[in-house]
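J.: sequence unknown, structure follows:
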């Protein structure tokens, strides 16, 4: 349980606190609805850091547990080893108020850089480095879901680093905060950068896929290169509806003919901005293929009969299954009517089928197929929401040959294979 605070009592607490667990608090770097970030200095060695406090009182009591879980997962996401992700250092509490310490970036954010003028060459360099950061996130089963210029910071060497993983793709942290009547209260993220399916409740089950971030990446690249947003103006409240309508049709304003942009980049950005998720790049590796003719290398080895499955998000975050596969193993939602060897808990949403997927050994290889055989009706039954490997929808016939470090997505749960 957290200590009960009002905003005024919390501010008084901070104002009267000079240091927290070895860190001296300095100036406020930024504040949002759910958190406030301070610049701070480690007392032992004068090392500058940023400290993010969670405003637990900003949501109703019933929503606080999920908010705190989201905060913890944001900290854990920051522990992914990457040159282009803000690094988490440690987590603690101040009289019941959770906070975590993270890397401080002195170079400002991408929004300021765009406003002050960014060259075409620098824009493309930043874009490639952001791709690497996204790849590192996606390889660990995380989807950023709020990629925008404010969430790209620059260190003292000028390297861009992605930050604000508070709405990364976890079942525990839905896109909405629910009010006392159970109705959505707020959609996270910035509308101007959100993929059409992210704004559509009907398609929200797909918001755990890399295609969400790839759309946002396209918007961000377009803005860096042209200093404008792709789907029209975004200056007043009246601009929102037409902008979103244009985005839903993929109807972006063409680049000016005078712009000396490589045709390859024009093709990449256009494909990223496709309104149809299935026509977009399905993962960062595909973008890299078009950009430089090569995928990001993961040094993946084919999966053999003995492998491990780790739950990277969902209601059983961190759970590990050790599998010794002789012929087939079934995966699905917990159910009294279906026996699965890999059982996934899902009580918040309903996106995982009882008969969701099947692992099958064929020769020396391990394959995954969507759906399962149903003995009762003597037919193969596919899942209702599909099975994805590295963001790509797989079928129920040939299946997909699995490799180490592949990311399997079923509903709102991502699983990494080792």
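T.: Perfect, thanks for sending it. What you see is a predicted model, and the numbers here were worked out from it, not measured in a lab.
J.: alpha carbons only for contacts and neighbour counts from here, please
T.: Fine.
J.: count of neighbours near residue 18?
T.: 11 (other Cα atoms under 10 Å).
J.: which ones are touching it?
T.: Residues near residue 18 by Cα atoms under 8 Å, 6 or more residues apart in numbering: 24, 25.
J.: Got another one to weigh against that:
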């Protein structure tokens, strides 16, 4: 898991959450945590598929029956991440009920030690096998699956190779059953990824080759980028000049898509791939939205995106423009320069609050020359940021 283990922790007690974070970080130092109180988890929408997480740790202590009901509602869905259940003062009967409801394992907290926790989490992660690679099922004639890159509840991403030419492409497939669940919303979001940037050829934007339907699956074919993600590169450490070069490349990609009247809306290191020569490339336009569209896919006030990098206006469901993507790039530049995200919180809503209200953190003294640039990119008010992506790119080029 090169981008870091993504863990959803549903636990009411702060000491228990801190204990889990500590012991998981010992083994998975780049792990990313989203923490929810049990009451908040019970308020999740019915369509929650867990695709943003690799693992769920669920406490059964607060509202035991409600927690077991939550487990039964979600855990056995196709593509849902493995769930490890925890409880204080439980017994064998509770363990059986948890496993029957869908948990991969049940752990009594009062007897739990580091080795036992890690062993249980490793076993749970190993149980989440990707869907077996098929030989062309759902793909156009002549294409064969070489590797399953991602398998979720509603969609999968395959690395495919052409039997004759040897050309490689990435195919993103939407399962037929997903379209049946909501023929308007899910399919519209899937098609948006193609419609937003179809025909655009730019070195900093993933090239979309084609779209089609086969074997009751819709698919999008795009270029294969072999250099890994920017998230992985950040974990390895990035020199300041390289960070600025990455930011300039990303800004050029944004300038191209903004020129089409499109916002990305989910800009984050995991959505930036690298070519073999380290050129950054924007991917995953599944949340993209036409800036002037009169028929938005999402309803007013609905929030989609990644809270770590989300602009204040997006976090509050307010109107967005190209400065919102520029804000996300500012968060990413801060992280590239320092190796740390500028804001930290235990819940998504707490992160949303910080983006709007918290003071902008200072860069280390050795990076002080970049402080005005980064602070302007990360300004809470859009009016205090660079007025356009073109102006932002000029500022990044001037900082070279």
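T.: Sure thing, it's come through. Since we're looking at a predicted model, the values are computed, not measured.
J.: so where in structure 2 does stretch 116-136 of structure 1 end up aligned?
T.: The aligned range for stretch 116-136 of structure 1 in structure 2 is 236-256, by TM-score structural alignment.
J.: can you check stretch 388-395 of structure 1 too?
T.: Mapped onto structure 2 using TM-score structural alignment, stretch 388-395 of structure 1 spans no residues at all.
J.: Stretch 333-351 of structure 1 too?
T.: The aligned range for stretch 333-351 of structure 1 in structure 2 is empty, by TM-score structural alignment.
J.: Now find how far off-centre the match of stretch 116-136 of structure 1 is within its chain.
T.: Centroid separation between stretch 236-256 of structure 2 and its chain, computed with Cα atoms, centre = their mean, to the nearest Å, is 19 Å.
J.: Of all the residues in that stretch, which ones are buried?
T.: Going by neighbour count (16 or more other Cα atoms under 10 Å), the buried part of stretch 236-256 of structure 2 is 238, 240, 243-256.
J.: measure the residue nearest to residue 302 of structure 2 when sequence neighbours are not counted to residue 154 of structure 2 for me?
T.: In space, and not counting its chain neighbours, residue 302 of structure 2 is closest to residue 317: 5.6 Å by Cα to Cα, 6 or more residues apart in numbering. Distance, residue 317 of structure 2 to residue 154 of structure 2, by Cα to Cα, to the nearest Å: 25 Å.
J.: If you count surrounding residues, which of the two has more?
T.: Neighbours per residue (other Cα under 10 Å) separate residue 317 of structure 2 from residue 154, with residue 154 holding more: 18 against 15.
J.: isn't the more buried one right up against residue 178?
T.: Yes. Using Cα atoms under 8 Å, residue 154 of structure 2 is in contact with residue 178, at 5.3 Å.
J.: all strands of the stretch 51-200 of structure 2, in order?
T.: Applying DSSP state E, counting those that start in this stretch to the stretch 51-200 of structure 2 gives strands spanning 55-59, 83-87, 105-108, 143-151, 155-162, 168-174.
J.: and residue 223 of structure 2, which of the ones you listed is closest to it?
T.: Checking the strands of the stretch 51-200 of structure 2 against residue 223 of structure 2 by Cα to Cα gives strand 168-174 as the closest, at 5.1 Å.
J.: Quick one: distance of the closest one to the chain centre.
T.: From the chain centre to the centre of strand 168-174 of structure 2 is a distance of 18 Å (Cα atoms, centre = their mean).
J.: Which residues does it contact?
T.: With contact meaning Cα under 8 Å, 6+ apart, strand 168-174 of structure 2 is reached by 138-139, 154-162, 187, 190, 217-224.
J.: out of these, which are buried?
T.: Buried by 16+ other Cα under 10 Å: 138-139, 154-162, 187, 190, 217-222, 224, out of the contacts of strand 168-174 of structure 2.
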